[in-house]
Structures are given as structure tokens and as C-alpha cells.
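**Q** Could you work out the structure for the sequence below:
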Amino acid sequence: MNSETKVVGLMLAAGRASRFGADKRRARLADGRTLLEASLANTAAAFDELLLVLRDGDTVDDLRLPPQVRMLHTPLAERGLGASLAAGAEALSTSPALAMAVLLGDMPWIGRQTCLQLIAEAGPERIVQPHYDGCPGHPVLFGRAFWPALRALDGDEGARAVIRQHADHYQAVQVDDPGVLLDVDHPADLDWHAAPTTPSTCRPTRS
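**A** Have a look, this model is predicted:
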């Protein structure tokens, strides 16, 4: 790891995508990029270090990953999102970074400037989350003081409990970027690239 890296990125892309009905990481957007490729593009431009969490046996040679992306294949992915997050946090535990940004591999519309805005607010004892139109989104940045709690996660809940338990260290950052709310759960969601809009209600944050 680069000793000057302030925030290291952790992208989770190990889910089974049961609601999508296929490997959505390889689904194509209108510009021809795969969903995972697009999700990595802006974030890779903002984070010098980026770890991509995949299932054991996943092959991504055809997905044109940015050069700074490292891969972690973990059998724990079968246990859910929280277990994948814990595996990634464990792999990054020796990083000298001040914070870790938890990103999702099915969110291709988060802007690079949004990531940079969040990075500027990050600190070792802060949990930083973007808000758009009153709704919390992704990525969520966890200062290294909270990494042990991330490493202890399991199952499918993700890090919402960590956020709730440390509300006094939580910082909401208002952003002008609907992409922090928009993910792809179904094939029809791929059309959001044309005119992204805010969901009518805030959905629970997965990470």
C-alpha cells in the first residue's frame, strides 16, 4: 500500500445477483461497458488504492479492470454482504490509510468529484456518508478506528449496525449527485444511465 494514501477503496462485487437473474457484473450499459467496469471507472479515478472483493472461482479477465485494482477472492462471500465486507476489511487491515471507503459493484453513476468530496471529509475517527435529496447513499467511508468492527461483521446485514452504534462520529455530507443512490437490482435498472432520477423513497443503505 502507498503510505501516502488517505482513503483506500473497498468494492464489494461478490453477490449472487439473484434478483437480476444473471451475472449482472457483465451486463452491458448503453455505452458498451460492463456494469462492474463502469462502477469501477469513476471510483478508480478517485482512489489510489482499490480492493475488489469477489467470490472464490470468479474470473474477471474479460472485464478490463483498472490497473490499480487488486482482487480478493473469498469463500466467505457465500455468507452474505457483511461477510464479504469483513473479508475485505481484514485484507486491508495493514494499510496505513486513515479511512476505508466501502463501495458497491452495482453503482455505476457515482461521480469522481463526489468521491473526492467525501475523501476530503474523511478522518480516522469519522464515518462519512453522502446524502442526496435527504437520502443516505454510497460510498460510506469508515475511519480506521472502526475497522475492527467491520472485520467482525458476518452474514448479510452489512455495516448499518456499525453506523448506528457510532452515531456521535457520523458525518453526513450533502452532495449534488443522484448517483450515490442509484444501483442496479434488475435488468430494467440499466436504463437509468439515460436520465438518473432520485428514488421516490429512501432505501436502506446496504453497506
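**Q** contacts and neighbour counts: CA atoms only from here.
**A** Fine.
**Q** what about the residue sitting furthest away from the middle of the chain, distance to Ala22?
**A** Going by C-alpha atoms, centre = their mean, the residue of the chain most distant from its centre is Asp168, 22.6 Å out. For Asp168, the distance to Ala22 equals 40 Å [C-alpha to C-alpha, to the nearest Å].
**Q** all helices of this structure, in order?
**A** 35-46, 81-91, 112-121, 147-151, 160-165 (DSSP state H).
**Q** Which strands or helices does the second one pack on?
**A** Put plainly, it is helix 81-91. strand 7-12, strand 50-55, strand 69-74, helix 147-151 (3 or more C-alpha pairs under 8 Å, 6 or more residues apart in numbering; DSSP states H and E).
**Q** contacting residues around that helix?
**A** For helix 81-91, the external contacting residues (C-alpha atoms under 8 Å, 6 or more residues apart in numbering) are 10, 12, 14-15, 51, 53, 72, 74, 76-77, 102, 147, 150-159, 207.
**Q** how about this one, so we can line them up?
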Amino acid sequence: MAKLDAVILAAGLSQRMGRNKLLLPFGESTVIGRFLTNFPYGLFAQVIVVIADQAVEEIARSFPVQICRNEHPEEGKSSSIRLGLEAGESQRGILFSVADQPLLTGATIMKLVEVFRNNPSRIVLPKVGGTSASPVIFPADLRIDLQKLQGDEGGRKVIQNHFERKLAVDFSSPDEFYDIDTDDNYQDILRRWKKSH
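**A** Here you go, the predicted model:
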């Protein structure tokens, strides 16, 4: 069975944080280093990391990924989505993930991919505590819709436009899907992680 592509969005400007959140220390690594260490590369035909920062690129190059540089990150999330789509070739589907979820596990991604393989026309995403989260798998036929996104629009708009195709997979651990937008988020997730180690 043909594999999916994965696009990891790592070109954000971290405006609410005021510094690049992906480079913040996390254990013996960084936020993005830990994320990429946990990523299950073998599940995908290509894993594309969209970056804007040179230091993020240097970390990503230590992993089996294709680097895609976003020269205009100020244009918003949609610009990174388009670049990731252009770099991929999968005719089955594309997983989109954000890079600021350092506790996301390979097992969780594996489960999402398995559900998609059994439901290849659906938009598959995790749900925890009644709330939808990232990463999200889109069938390949929604590429055009994703390419039409503008500004800081993300995949959520495409999900809303094809709500009948949404398939949420329940998970019990909110920590995995906790992403970092502010310094308070960062301190909170560090505390949660340290408690479990």
C-alpha cells in the first residue's frame, strides 16, 4: 500500500512567544529536536519539514527529512502548507503536523495512520477531552483546497468545508497534543514532562 507524505510545519514566527519556541531547551534537546526524535519516519514516503530559521534547519538536518525553506513566513501558515504540498508526491494523503508538540509520540501518529488506511476518504485527526487537535491527515483529493488557503488560515478551514468527512480518533492523554504558544505554555509542559520522568 502506498505511503503517505508528512509535512511538519516549523516556520512559524513565534510572535506570542517573542523568541523561537522550537529552539527552547527540552530535556537534553530542544522542542523541535525532541519532536523529530519521536517521529515515526518509516510510516511515510517523505517527511518534509518547512522551516524559516537557520538554527531550526541545522537541527532538522540531523534527521531523515526533506528540508523545505519558507522565505516568506510572514505570509502566514498557508504559505508553509503550500510549500509542503509542492514538495510531496503522495497520491494517498498528507499528514500535517506542527513541530511544537514535544510530547507527541510515534505510537499516536501510527494509530492515526492506521485509521486513515482503513478510511482513506476521511480527514483523520485526534480528539482529546472533546477538542480536536493536531496532527491531521488529509486525503490527497483535498490538495487543491489546501493550496487555496490564504494568510494564516490552516487546515481547520478545509475541515470545516468538508465536515462530513471528518473522522476524530479519541485519545486520553492531553499532554501529547499540548502545543507551545506562550512562555506559560512552555513552563507548563516542562512541568508536566518532568513529573512523568
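**Q** ok so, going back, redo the helices and strands packed on helix 81-91 of the first structure as TSV? Include mean neighbour count.
**A** As requested, those are exported to TSV (neighbours: other C-alpha atoms under 10 Å):
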stretch	mean neighbour count
strand 7-12	26
strand 50-55	23
strand 69-74	17
helix 147-151	18
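**Q** do you know which of those lies nearest Val180 of the first structure?
**A** strand 7-12 (14.1 Å; C-alpha to C-alpha).
**Q** so the closest one corresponds to what in the second structure?
**A** Matched against the second structure by TM-score structural alignment, strand 7-12 of the first structure falls on residues 4-9.
**Q** what's the average distance of that stretch to the first structure?
**A** In this overlay with the first structure, the average offset of stretch 4-9 of the second structure from its partner residues is 1.1 Å by mean C-alpha distance after the TM-score superposition for the first structure.
**Q** Of the helices of the first structure, give the one that comes closest to Ile127 of the first structure.
**A** Judging the helices of the first structure by C-alpha to C-alpha, what sits closest to Ile127 of the first structure is helix 160-165, at 7.2 Å.
**Q** check contacts around the residue positioned nearest the centre of the first structure.
**A** Among the residues of the first structure, the one closest to the centroid is Leu103, at 0.7 Å (C-alpha atoms, centre = their mean). Neighbour list for Leu103 of the first structure: 9-12, 138-140, 207 [criterion: C-alpha under 8 Å, 6+ apart].
**Q** lining up those residues with the second structure, which overlap?
**A** Here is what carries over to the second structure from the contacts of Leu103 of the first structure, by both residues aligned by TM-score structural alignment, their matches' C-alpha atoms under 8 Å: 9-12, 138-140.
**Q** and which of the residues you listed is nearest to Pro196 of the first structure?
**A** So of those, ranked by how close each gets to Pro196 of the first structure (C-alpha to C-alpha), first place is His138, at 15.3 Å.
**Q** what do we get in the second structure for that closest one?
**A** With TM-score structural alignment as the criterion, His138 of the first structure pairs with Ser134.
**Q** What count of nearby residues applies to its match?
**A** Other residues near Ser134 of the second structure number 21, with proximity taken as other C-alpha atoms under 10 Å.
**Q** my guess is it meets Ile123, correct?
**A** No. Counting by C-alpha atoms under 8 Å, Ser134 of the second structure stays clear of Ile123, with 11.7 Å between them.
**Q** What is the aligned counterpart of Ile163 of the first structure in the second structure?
**A** For Ile163 of the first structure, the residue aligned by TM-score structural alignment is Ile159.
**Q** what sits against its match?
**A** Contact analysis of Ile159 of the second structure by C-alpha under 8 Å, 6+ apart lists 123, 165-166.
**Q** Can you find the partner of Ala91 of the first structure in the second structure?
**A** Match for Ala91 of the first structure (TM-score structural alignment): Ala87.
**Q** how much space is there between its match and Ile48 of the second structure?
**A** 7 Å.
**Q** For those two, list the residues in contact with both.
**A** Contacts common to Ala87 of the second structure and Ile48, judged by C-alpha under 8 Å, 6+ apart, are Cys68.
**Q** how about the nearest residue to His169 of the first structure, chain neighbours excluded?
**A** Leaving aside its chain neighbours, His169 of the first structure sits nearest to Arg126 (5.1 Å; criterion: C-alpha to C-alpha, 6 or more residues apart in numbering).
**Q** Tell me the counterpart of that neighbour in the second structure.
**A** Per TM-score structural alignment, Arg126 of the first structure is aligned with Arg122.
**Q** if we can go back for a sec, out of the contacts of Leu103 of the first structure, which is nearest to Leu181 of the first structure?
**A** For the contacts of Leu103 of the first structure, the nearest to Leu181 of the first structure is His138 (6.8 Å; C-alpha to C-alpha).
**Q** roughly how far apart are the closest one and Leu10 of the first structure?
**A** 12 Å.
**Q** any common contacting residues for these two?
**A** Going by C-alpha under 8 Å, 6+ apart, residues that sit against His138 of the first structure and also against Leu10 are 102-103.
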